[in-house]
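K.L.:
the following block contains a protein sequence and its predicted model.
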Amino acid sequence: MGSCFSKHPTSENFSTEVKVARYEGPVVVELFSSLGDANSPEAEMLFSRLGRGDFKLEMPVILLAYHVDYWNHMGWKDPFGSSLWTARQKAYAEALQIDDLYTPQAVFQGKAQCMASVEDKLLSRITSAPRYPGLEFQATFQRPTENSLQVTLTGHLNSDVDSHGVDINVALYENGLVTDVENGPNIGRVLTTDYVVRKLAKLSSVKNISADTPISETLKFALWDGFDSSKCGIAVFLQNDSHHIFGSQDIKLPKDLQVKEEEE
């Protein structure tokens, strides 16, 4: 994701701290799609190209792909589809006053949307989206067990938060997923997808704090079979009750994150 990616200093094999310098904030683009929808693969390819920097955008972007589950009736079940992501799309539809759910849909900073498979519209929405100060967190990753990931974030929001408050959300995503589609509209295709959200959790809720107020919080994710830290990253973003996103940060996981060994 261009300049969003962070550097990874050497640390213990089971714990890695990532330091990220202050930078102008990125645009969060959320894709709602399904591998069971004939129109979604084109949007997924555009998403991958955005992540590679093919379009030479002036602003960094944070990409999150949510696979919905309402296309599963077409004869094939998207292995990454979830009712949680369908519910998230429904919440955006209500906030943006959209009558019907559809895929592929892109949502920009929680404030605007368009058909995600139309390249010109997608790029135009990104370049016109509002931008906010980027978050400034250090991340420490640990694997207490084979099936869990612990993330500790310490730093500042770089924006004042008023009495209305915001949630600090963390999405865990995975790149380089290859799927053989065995049925449905995309039968016979081998589809590669990136930035697929596997987990989403609220780190904390904050209000009435200044931009430089120190924050330190920890959360834990349950992991899936075949988890590979070298293919994963987290997106941290502030979101209010209106679903608007006001600041964000992308952090790649270390490539060789190991399970913490028990101390004798």
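P.N.:
Done, it's in.
K.L.:
rest of the way, CA atoms for contacts and neighbours
P.N.:
OK.
K.L.:
how about the helices in the stretch 51-200 of the chain?
P.N.:
Ranges of helices in the stretch 51-200 of the chain, per DSSP state H, counting those that start in this stretch, are 83-95, 119-128.
K.L.:
can I get the ones you listed in TSV with mean neighbour count and distance to G51?
P.N.:
What follows is those, written out as TSV (neighbours: other C-alpha atoms under 10 Å; distance: least, C-alpha to C-alpha, whole Å):
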stretch	mean neighbour count	distance to G51
helix 83-95	17	21
helix 119-128	15	13
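K.L.:
another structure for you, compare them:
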Amino acid sequence: MVMASRISLWLAALALAFSAFAGAGHAGESEKMQVEPQADKPLGVVELFTSQGCSSCPPADAFFAELATKEDIVALAYHVDYWDYLGWKDTLSRKENTERQYDYMRAFGSRSVYTPQAVLNGRIHVNGANRTEVDGALARMARSGEGMRVAIKVSRTSDRVIIDAGDAGTGPSDAHVVIVYFEPPQTIKIAQGENSGRKMTYWNAVTGIQTAGMWHGKAQRYELPISEIVKKGGCAVLLQSAGKDGMPGPILGAAFIHKP
């Protein structure tokens, strides 16, 4: 009963998020777009690097579950694989998630990776279990212009998803349009390793990342086949700048992509 309630909460929150971040399309489309009122600049993006085999991660996973239900946060969980040797293979881990964390490590000039690590807006990292640090940093970045500066509006027709990225104003003028796919919440019983005996519910576990295009500081439109979106459990778009070496940089805009 408790789990059913939590799943219902997630579905309701995700519906609100989609409603909040979907946007109106341009006039004159050949097909009528399905759009809703939107707030196209969420407070921020939280990327949690976690593992089912990490004894320090359950508090961060619980806090992340709260973030995932907030309509003004784009929350994504990347399960990494480097703790699998401790006796339990993370059922949601992906090598690509570990690679993304190592890319952030190099971008930040860090000497090592750790879990639970929360990367906020692609700009800083903090302990993912420390809600005071996470909430405080998101608020500070929003006030200082390091939050979501570029509007991202999402709409769809019968056969495609349309992403409209706004103008840059000032600051970085080149970024990747990154599509991140994730799972709906699921409960895992951990049978071995440091968290043996625990039953955990994991939210927004990332299953794939792809670059859909480049953005150069001016308003631009991108289209994706809707057939690709419906195959996934959930989907978000990040407008993320990158360094000359290809390492991930600040996230300038973000939104959830509404599944039909």
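P.N.:
Cool, got the structure. Note that the coordinates shown come from a computational prediction; the quantities given were computed from them, not determined experimentally.
K.L.:
and of the helices of the stretch 51-200 of the first structure, who's closest to Y102 of the first structure?
P.N.:
Nearest of the helices of the stretch 51-200 of the first structure to Y102 of the first structure, taken as C-alpha to C-alpha: helix 83-95 at 9.1 Å.
K.L.:
what span of the second structure lines up against that closest one?
P.N.:
Per the alignment by TM-score structural alignment, helix 83-95 of the first structure matches residues 95-107 in the second structure.
K.L.:
in JSON lines, list the helices of the stretch 51-200 of the first structure along with distance to L101 of the first structure.
P.N.:
Putting the helices of the stretch 51-200 of the first structure into JSON lines (distance: least, C-alpha to C-alpha, whole Å) gives the following:
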{"stretch": "helix 83-95", "distance to L101 of the first structure": "7"}
{"stretch": "helix 119-128", "distance to L101 of the first structure": "18"}
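K.L.:
among those, which comes closest to Q138 of the first structure?
P.N.:
Nearest to Q138 of the first structure, of the helices of the stretch 51-200 of the first structure and by C-alpha to C-alpha, is helix 119-128 at 26.5 Å.
K.L.:
so that closest one corresponds to what in the second structure?
P.N.:
Helix 119-128 of the first structure maps onto residues 131-140 of the second structure, going by TM-score structural alignment.
K.L.:
which residues does stretch 144-156 of the second structure contact?
P.N.:
With contacts defined as C-alpha atoms under 8 Å, 6 or more residues apart in numbering, stretch 144-156 of the second structure is touched by 21-25, 33-35, 38, 40-44, 121, 138, 141-142, 161-168, 226, 251-258.
K.L.:
tell me how far K232 of the second structure lies from G53 of the second structure.
P.N.:
25 Å (C-alpha to C-alpha, to the nearest Å).
K.L.:
let me fix that, I meant to ask about A12 of the second structure.
P.N.:
Counting by C-alpha to C-alpha, the gap from A12 of the second structure to G53 of the second structure is 30 Å.
K.L.:
please apply the same query to L138 of the second structure.
P.N.:
28 Å.
K.L.:
repeat for D40 of the second structure
P.N.:
For D40 of the second structure, the distance to G53 of the second structure - C-alpha to C-alpha - is 36 Å.
K.L.:
find the centremost residue of the second structure, please.
P.N.:
Nearest to the mean C-alpha position of the second structure, counting by C-alpha atoms, centre = their mean, stands L76 at 3.4 Å.
K.L.:
N169 of the first structure maps to what in the second structure?
P.N.:
Match for N169 of the first structure (TM-score structural alignment): V178.
K.L.:
who touches its match in this structure?
P.N.:
With C-alpha under 8 Å, 6+ apart, V178 of the second structure has these contacts: I209, Q210, T211, A212, G213, V237, L238, L239, Q240.
K.L.:
can you put those residues in a markdown table and add distance to N195 of the second structure?
P.N.:
What follows is the contacts of V178 of the second structure, written out as a markdown table (distance: C-alpha to C-alpha, whole Å):
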| residue | distance to N195 of the second structure |
| --- | --- |
| I209 | 28 |
| Q210 | 32 |
| T211 | 34 |
| A212 | 37 |
| G213 | 40 |
| V237 | 32 |
| L238 | 32 |
| L239 | 35 |
| Q240 | 34 |
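K.L.:
among these, name the buried ones.
P.N.:
Burial by neighbour count, 16 or more other C-alpha atoms under 10 Å: within these this picks out I209, V237, L238, L239, Q240.
K.L.:
can I assume the last one is in contact with V177?
P.N.:
Yes - between Q240 of the second structure and V177 a contact is recorded at 6.6 Å, counting by C-alpha atoms under 8 Å.
K.L.:
what sits against the aligned residue in the first structure for E194 of the second structure?
P.N.:
Aligned counterpart of E194 of the second structure in the first structure: P185 (TM-score structural alignment). Contacts for P185 of the first structure (C-alpha under 8 Å, 6+ apart) come out as G36, D37, A38, M74.
K.L.:
quick one: map the third one onto the second structure.
P.N.:
Read that as A38 of the first structure. So A38 of the first structure corresponds to S55, using TM-score structural alignment.
K.L.:
for that match, give me its contacts.
P.N.:
Per C-alpha under 8 Å, 6+ apart, neighbours of S55 of the second structure: E194, N195.
K.L.:
tell me the secondary structure at it.
P.N.:
coil (DSSP: H, G, I helix; E, B strand; the rest coil).
K.L.:
picking that back up, out of A12 and G53 of the second structure, which sits in the busier spot?
P.N.:
More crowded of A12 of the second structure and G53, by other C-alpha atoms under 10 Å: G53, with 27 against 13.
K.L.:
could you check how far the more buried one is from E194 of the second structure?
P.N.:
6 Å.
K.L.:
gap between stretch 154-172 of the first structure and the chain center?
P.N.:
Relative to its chain's centre, stretch 154-172 of the first structure lies at 16 Å (C-alpha atoms, centre = their mean, to the nearest Å).
K.L.:
one step back: overlap between the contacts of P185 of the first structure and the second structure?
P.N.:
Mapped onto the second structure and checked by both residues aligned by TM-score structural alignment, their matches' C-alpha atoms under 8 Å, the contacts of P185 of the first structure keep the contacts G36, D37, A38, M74.
K.L.:
what sits against the first one?
P.N.:
Read it as G36 of the first structure. W71, N72, M74, W76, K77, D78, G184, P185, N186.
K.L.:
can you check the second one too?
P.N.:
For D37 of the first structure, the residues meeting the contact criterion (C-alpha under 8 Å, 6+ apart) are W71, T103, P185, N186.
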